[in-house]
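*Asks:* can't give you the sequence, but here's the structure:
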């Protein structure tokens, strides 16, 4: 069975996007950007909700061809394109860059994906991750916390019907006061 991980940047007050879907507060240091790039390089498959897919696919497919692209951006773009991806959306009609579109029930599809052989599966996008969270499918939460309060927006966590007990497995500090905490779900 594959491990499903929900990994996102968050504000200190727990939001993955500020009001208006503003992500400007989460600009990574070089060290943090390299950590995300290495993570993408080691990910067996990424699952995206529509909004996160639109954000990622509007930039990363050609980021390495842009004037002034750094070596780190070039590396990340290639890793992102090569990584198998699944987009869950009822409104998106086409996907590209090693990506498959799922328009049916996300929980059923994620359950089937987890049962297959392969590497770690990352899930991103608030709505998609919330469905997996409520269904008890997430095995690990990786929270990269930036020292900023945005006061509202899209929360990292959703409302749950039951408690989910977690075990802390890693902490790390990055430049600019950014902290990573990684928790595994107790089963």
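*Replies:* It's in. The structure presented is a predicted model; accordingly, all values stated were derived computationally and were not measured.

*Asks:* Only C-alpha atoms from now on, for both contacts and neighbour counts.
*Replies:* Noted.

*Asks:* ok, which stretches of this protein are helices?
*Replies:* 30-42, 50-57, 71-82, 106-115, 126-134 (DSSP state H).

*Asks:* ok, structure two:
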């Protein structure tokens, strides 16, 4: 069975995006950017909701071809293009860059993907992750907490019907007071 991890940056008050989808508070340091790049390089399959897919696919497919691109950004772009991706959306068409589109039930497809043999999967996009969270499909949570209070927006966590007990597995500090905490789901 494949492991499913929900990993995203969030504000101290728990939001992945401020009102208006503003992400200005979450600009990564070089060290944090390398962390995200290494995650992409190690991920077997990335699962994206529509909005996160649109944000990622609007920049990363050609980011390594832009003037003045840094080696780290070029590496991330190559890793991102090469990584298998699944986009869950009933409105997005077409997809490219080693990606396939799922228009049906996300929980059913994520359950099927988890049952396959293979490398770990990451899920991104708070709405998609919320469906997987409520279905009990997430095995690990990686919270990269930025020292900012944004006061509202898109929350990292959704309302749940049942408790999810977690075990702390890692903490790490990045420049600028950014804190990574990694938890595994206790089953």
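*Replies:* Structure received. Since we're looking at a predicted model, the values are computed, not measured.

*Asks:* Could I get the TM-score for this pair?
*Replies:* Between these two chains, after superposing, the TM-score reads 1.00 (TM-score structural alignment, normalised by the length of structure 1); 187 aligned residues with a C-alpha RMSD of 0.3 Å.

*Asks:* which one of the helices of structure 1 lies closest to residue 161 of structure 1?
*Replies:* Residue 161 of structure 1 lies closest to helix 126-134 among these, at 7.5 Å (C-alpha to C-alpha).

*Asks:* So what touches the closest one?
*Replies:* With contact meaning C-alpha atoms under 8 Å, 6 or more residues apart in numbering, helix 126-134 of structure 1 is reached by 6, 16, 48-49, 88, 106-107, 110, 123, 138, 154-158, 160-161.

*Asks:* how about the helices of structure 1 in JSON lines, adding distance to residue 172 of structure 1 and mean neighbour count?
*Replies:* Output for those, formatted as JSON lines (distance: least, C-alpha to C-alpha, whole Å; neighbours: other C-alpha atoms under 10 Å):
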{"stretch": "helix 30-42", "distance to residue 172 of structure 1": "10", "mean neighbour count": "16"}
{"stretch": "helix 50-57", "distance to residue 172 of structure 1": "25", "mean neighbour count": "16"}
{"stretch": "helix 71-82", "distance to residue 172 of structure 1": "21", "mean neighbour count": "18"}
{"stretch": "helix 106-115", "distance to residue 172 of structure 1": "27", "mean neighbour count": "16"}
{"stretch": "helix 126-134", "distance to residue 172 of structure 1": "23", "mean neighbour count": "20"}
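
*Asks:* how close does residue 98 of structure 1 sit to residue 33 of structure 1?
*Replies:* For residue 98 of structure 1, the distance to residue 33 of structure 1 (C-alpha to C-alpha, to the nearest Å) stands at 22 Å.

*Asks:* same thing with residue 152 of structure 1?
*Replies:* Residue 152 of structure 1 sits at a distance of 24 Å from residue 33 of structure 1 (criterion: C-alpha to C-alpha).

*Asks:* quick one, strands of structure 1?
*Replies:* 4-11, 15-17, 45-49, 85-88, 99-102, 121-124, 140-146, 154-155, 166-173, 179-185 (DSSP state E).

*Asks:* after superposition, how close is the last one to structure 2?
*Replies:* Once the two structures are superposed, the average separation between strand 179-185 of structure 1 and the matching residues of structure 2 is 0.2 Å (mean C-alpha distance after the TM-score superposition for structure 1).

*Asks:* helices and strands around that strand, which ones?
*Replies:* Using 3 or more C-alpha pairs under 8 Å, 6 or more residues apart in numbering; DSSP states H and E as the contact test, the elements touching strand 179-185 of structure 1 are strand 140-146, strand 166-173.

*Asks:* what residue is smack in the middle of structure 1?
*Replies:* residue 124 (3.4 Å; C-alpha atoms, centre = their mean).

*Asks:* So for that one, what's the nearest residue that isn't a sequence neighbour?
*Replies:* residue 48 (5.1 Å; C-alpha to C-alpha, 6 or more residues apart in numbering).

*Asks:* With residue 97 of structure 1 instead?
*Replies:* Residue 97 of structure 1 sits nearest to residue 81 (C-alpha to C-alpha, 6+ apart), 5.3 Å away.

*Asks:* and residue 68 of structure 1, how many neighbours does it have?
*Replies:* Counted by other C-alpha atoms under 10 Å, the residues lying close to residue 68 of structure 1 total 9.

*Asks:* I misspoke; the intended subject was residue 186 of structure 2.
*Replies:* For residue 186 of structure 2, the neighbour count with other C-alpha under 10 Å is 10.

*Asks:* If we ignore the residues flanking it in sequence, what's nearest residue 15 of structure 1?
*Replies:* In this structure, residue 15 of structure 1 finds its nearest non-sequential neighbour in residue 155, 4.2 Å apart by C-alpha to C-alpha, 6+ apart.

*Asks:* gap between that neighbour and residue 12 of structure 1?
*Replies:* 11 Å.

*Asks:* if we can go back for a sec, is it possible to get CSV of the helices and strands packed on strand 179-185 of structure 1 that adds mean neighbour count and distance to residue 185 of structure 1?
*Replies:* Formatted as CSV, those follow (neighbours: other C-alpha atoms under 10 Å; distance: least, C-alpha to C-alpha, whole Å):
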stretch, mean neighbour count, distance to residue 185 of structure 1
strand 140-146, 22, 6
strand 166-173, 12, 5
